[in-house]
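Peer 1: Below are the sequence and a predicted model for it; my questions follow.
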Amino acid sequence: MTAAAPCVLVIDDEAQIRKFLDIGLRAEGYEVVLAANAEEGLAKAATRSPDLVILDIGLPDREGHEVLKELRQWTQVPVLMLSVRDAESEKVRALDAGANDYVTKPFGIQELMARLRALLRNRPGEPEPAAQRYDDGRLAIDLARREVHLDGEALPLTRKEYAVLAMLLRHAGRVVTQQQLLREIWGPTHVQDTHYLRIVLGKLRQKLGDDPAEPRWLKTEPGVGYRFLAG
């Protein structure tokens, strides 16, 4: 059996750069996930578990430095920063904050590929993140196997129910906004369709036997989103 192709997440607001990298990376055999802003990029980093992230510093909604800082709170995935800023201080700031490499625009695709191969080759072995598996004696979730058990019995979930539960678990203990969930699971044209989310959360709670008034696992943050209670 051949190993799965490494997954590269590209977070860049320039459509031409995204297209250029998408074509170049796929030609080299990589799986590619694209994001046009910080919020979308963080959501995809959480749900797609990429093997490497290419992160632009100048994003429209948040600085790439802030995105890097947030990523480093929960993952050590290799991050290669892209920027038109070539000042040494910018590079030092990014590397000190946890970036693994830094490339200035414009760049050659072959040089970029060589840097990616080096980052993937030199990536230290990491234990599987705790958020990939959860088991409190009652509820057991294994994201690698896509399995959910309640009191030892397999819990039948729809694709949307599982996707919502998985995304909340990957952000365990932190609020995931309604817009993040809708954008990632239903798509960017559905970010206002909060009723979809309420219906799925209601059914998910029903299957889990989780009382929204006294939640064991799924807590509503009114007007904001939801949180998986892992404690």
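Peer 2: Structure's in. What do you need?

Peer 1: contacts, neighbours, all on C-alpha from now
Peer 2: OK.

Peer 1: I'd guessed residue 167 sits against residue 44; true?
Peer 2: No: under the criterion of Cα atoms under 8 Å, residue 167 makes no contact with residue 44, lying 9.6 Å away.

Peer 1: What are the boundaries of the helices in the protein?
Peer 2: With DSSP state H as the criterion, the chain has helices at 15-27, 38-48, 64-71, 88-96, 109-121, 159-170, 178-181, 194-208.

Peer 1: Structure two is appended below for comparative analysis:
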Amino acid sequence: MADYKILSRETLARNLEAVIQRIEAARIKVDEHHIVKMVVVSKYTAIENIATLYDLGQRAFGENQVQQLEERVHALEDLPLEWHMIGRLQKNKINKLIDLDPFLLQSLDSLDLAEALDKRLEAKEKRMECLLQINSAREESKAGVAPEAAVDVYREIKERFSRIDLRGVMTIGAHTDDKATVRKSFETTRRIFDELQSEGAEICSMGMSGDFELAIECGSNMVRIGSALFAE
């Protein structure tokens, strides 16, 4: 594992409080009853920093790679952490992910992956809660289903794959400094989420350190925050 810097409790407490205040301000602008959950993206930080954030009250953490998730789940197994898999899942890592029993797979990005996952879940007599990843920015570098196909894909996964419990949708905002383009990608996903609420969708995971306030403004109720928490 990479040699990540251990930050002081004071630094992490200050950063956590600053991010929470920003989330609160953005949330209240939408509606004082709008609840937003933060998942800390811990891929670029030391295990000790995760433990400190837990001690400061944070419970949900996300990893981009199954191997790193495995290392951290085992290293911190004494803490009741809520682990999210948020990166692209390769089929050859499905069995390992199932064994790690994450709280949520946020990056279910195709029918093909859903089929492979469902088969392995059935073989292991397990279930998994997932979000459908939508490529709302239509960027070739990003995984996810096309926006116009998302509702149909969501419904098909629900109908065909009994071991997968879909809880909502996830997207990564457009990779650009143009705020209007980023907003459009979030609004596209929000419209899909709204349509899928009748199918039981509860989670709209949008927004990272650079754009989470805009994402919340567009209706996100789950944000994935990394670098904003780990700056010195």
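Peer 2: Nice, thanks for sending it over. Keep in mind it's a predicted model, so treat the numbers as computed, not measured.

Peer 1: Quick check: TM-score for this pair?
Peer 2: The TM-score (TM-score structural alignment, normalised by the length of structure 1) is 0.31; 97 aligned residues with a Cα RMSD of 4.2 Å.

Peer 1: returning to what we had before: closest one to residue 139 of structure 1 among the helices of structure 1?
Peer 2: helix 194-208 (8.3 Å; Cα to Cα).

Peer 1: The closest one: which residues count as buried?
Peer 2: Residues of helix 194-208 of structure 1 classed as buried by neighbour count (16 or more other Cα atoms under 10 Å): 197, 200-201, 204-205, 208.

Peer 1: same deal with stretch 111-120 of structure 2?
Peer 2: The neighbour-count check on stretch 111-120 of structure 2 (16+ other Cα under 10 Å) flags 111, 114-115, 117-118, 120 as buried.

Peer 1: Put together TSV for the helices of structure 1, with distance to residue 219 of structure 1 on each row.
Peer 2: Output for the helices of structure 1, formatted as TSV (distance: least, Cα to Cα, whole Å):
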stretch	distance to residue 219 of structure 1
helix 15-27	36
helix 38-48	19
helix 64-71	22
helix 88-96	35
helix 109-121	37
helix 159-170	10
helix 178-181	13
helix 194-208	10
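
Peer 1: closest one to residue 228 of structure 1 among the ones you listed?
Peer 2: With Cα to Cα, the closest approach to residue 228 of structure 1 among the helices of structure 1 belongs to helix 159-170: 5.5 Å.

Peer 1: Show me the strands in structure 2, by range?
Peer 2: Ranges of strands in structure 2, per DSSP state E, are 37-41, 60-63, 82-85, 104-108, 128-134, 164-171, 203-205, 222-225.

Peer 1: With adjacent residues omitted, what lies nearest to residue 22 of structure 2?
Peer 2: residue 213 (7.3 Å; Cα to Cα, 6 or more residues apart in numbering).

Peer 1: Name the stretch among the strands of structure 2 that sits most buried.
Peer 2: Using mean count of other Cα atoms under 10 Å, the stretch among the strands of structure 2 with the largest mean neighbour count is strand 203-205, at a mean of 26.

Peer 1: what packs against that strand?
Peer 2: Secondary-structure packing of strand 203-205 of structure 2 (3 or more Cα pairs under 8 Å, 6 or more residues apart in numbering; DSSP states H and E): strand 164-171, strand 222-225.

Peer 1: at 6 Å what do you get?
Peer 2: Other elements packing on strand 203-205 of structure 2 under the criterion 3 or more Cα pairs under 6 Å, 6 or more residues apart in numbering; DSSP states H and E are strand 164-171.

Peer 1: Direction-wise, compare the longest helix anywhere in structure 2 with strand 37-41 and give the angle.
Peer 2: As assigned by DSSP H, the longest helix anywhere in structure 2 is helix 9-30. Per axes from the mean of the first three to the mean of the last three Cα atoms, to 10 degrees, the angle that helix 9-30 of structure 2 makes with strand 37-41 is 140 degrees.

Peer 1: Next, the buried residues of helix 9-30 of structure 2.
Peer 2: Neighbour counts over helix 9-30 of structure 2 (16+ other Cα under 10 Å) mark 12-13, 15-16, 19, 23-24, 26-27 as buried.
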